[in-house]
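1. predicted model follows, preceded by the sequence.
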Amino acid sequence: MIIRQAKTSDAEAINELISRYAELDKMLFRSMASIYELIQTFAVAEEDGRVLGCGALSVVWKDLAEIKSLAVAEGCQGKGIGRSIVEFCLEKARSLGIKDVFALTLEPQFFEKLGFHRVNRLELPMKVWSDCAMCPKQDNCDEIALVISLK
């Protein structure tokens, strides 16, 4: 298995992964147009030509980024794929000079095992003013905010 920067040819596989979790209300839906627009933010896990997982690193502010759209193919969980994608994204954040990386998730234990700690979403004002302002779950958000410091 390799973790690599996504290419436009990965967009359909990324869409399938995200859509599966979005249908289960475990992730926000992303349109194909959005995936193509943000393809440079995505990393994928690939094995034998098949995309087994994806995740994106989105810079929110000068020293803050978010890991989002983290998804692993059905039947492939528990094999270190998600961990490897997060580690790839954290390394990318370091190379960009990012000091803190956060995630909003329904699976906080996964991120806590990787060194993230829980914070109040209100501690992430740049996030609240960007994506959260347009989210359909805005008034009833059930996601937990976690942050890791890269200092």
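-> Sure thing, it's come through. Numbering: from 1, shown residues only.
2. switch to C-alpha atoms for all contacts and neighbour counts from now on
-> OK.
3. got the buried residues for stretch 29-37?
-> Neighbour-count burial for stretch 29-37 flags Phe29, Ile35, Tyr36 (criterion: 16 or more other CA atoms under 10 Å).
4. and for stretch 70-80?
-> Quick answer for stretch 70-80 (16+ other CA under 10 Å): Leu70, Ala71, Val72, Ala73.
5. export the buried residues of stretch 29-37 to JSON lines and tack on secondary structure and distance to Phe111?
-> JSON lines is the format used below for the buried residues of stretch 29-37 (DSSP: H, G, I helix; E, B strand; the rest coil; distance: CA to CA, whole Å):
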{"residue": "Phe29", "secondary structure": "coil", "distance to Phe111": "21"}
{"residue": "Ile35", "secondary structure": "helix", "distance to Phe111": "23"}
{"residue": "Tyr36", "secondary structure": "helix", "distance to Phe111": "26"}
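6. structure B:
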Amino acid sequence: MIIRKANIHDVDAIFDLIDLYAKEDLLLPRTHLSLYENIQCIRVAEQDGEIVGAGSLHVLGRDLAEIRSLVIAPEAKGLGIGRKLVYHLIEEAEQLGVENVFAMTYQVDFFKKCGFTIVDKEILPQKIWKDCLNCPKFLNCDETAMLIKVADYKKMTTLH
């Protein structure tokens, strides 16, 4: 399994994975256009020529980036692909000089295992004013905000 930058030829496979979870109301839907527009931020996990996972890192400010649309193919769950994608994205944030990485998620246990902690959404005004205001769930958001400091990630990974 390799993790690499997505390219335009991956968009249909990424869309299908996101759509699978969006139909279950586990993830916000994305359009093909939004995937094309953000292709430079998306990373894919590829195994035997197939896209088995994807996720993106979006920088929202000097010290904050968000992991978005993290998806794993159902047949690839439990193989550590999601964790590898998350760690890859945190390392990209570190390379960019970003100190904090967060996710808005329903998968609280997964992100806890990756070292994230639950935070109040109020500490993420960059997210709220950029994206949340346009979300259909804005007034009834049921996602959990979780954050990891890149420095804490580095400590965690050097211990293992």
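-> Here it is on my side, so go on. Source: prediction; values computed, not measured.
7. superposed, what's their TM-score?
-> Once the chains are laid over each other, their TM-score by TM-score structural alignment, normalised by the length of structure 1 reads 0.98; 151 aligned residues with a CA RMSD of 0.6 Å.
8. the top strand by length along structure 2 against structure 1, how far on average?
-> What stands out as the longest strand in structure 2, according to DSSP state E, is strand 50-61. The superposed strand 50-61 of structure 2 is, by mean CA distance after the TM-score superposition for structure 1, a mean 0.3 Å from where its aligned residues fall in structure 1.
9. could you point out the helix or strand that follows that strand?
-> Following strand 50-61 of structure 2 in sequence order, the next helix or strand is strand 64-72 (DSSP states H and E).
10. name the residues that touch that following strand?
-> 17-18, 21, 27-28, 52-60, 81-82, 86, 89, 93, 98-104 (CA atoms under 8 Å, 6 or more residues apart in numbering).
11. let's see 6 Å
-> 52-59, 98, 100-103 (CA atoms under 6 Å, 6 or more residues apart in numbering).
12. closest one to Cys141 of structure 1 out of the buried residues of stretch 29-37 of structure 1, please.
-> Nearest to Cys141 of structure 1 among the buried residues of stretch 29-37 of structure 1 is Phe29, at 14.9 Å by CA to CA.
13. OK, contacts around the closest one?
-> Residues in contact with Phe29 of structure 1 (CA under 6 Å, 6+ apart) are Ala22.
14. want to try JSON lines for the buried residues of stretch 70-80 of structure 1, with distance to Ala45 of structure 1 as columns?
-> What follows is those, written out as JSON lines (distance: CA to CA, whole Å):
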{"residue": "Leu70", "distance to Ala45 of structure 1": "11"}
{"residue": "Ala71", "distance to Ala45 of structure 1": "10"}
{"residue": "Val72", "distance to Ala45 of structure 1": "9"}
{"residue": "Ala73", "distance to Ala45 of structure 1": "10"}
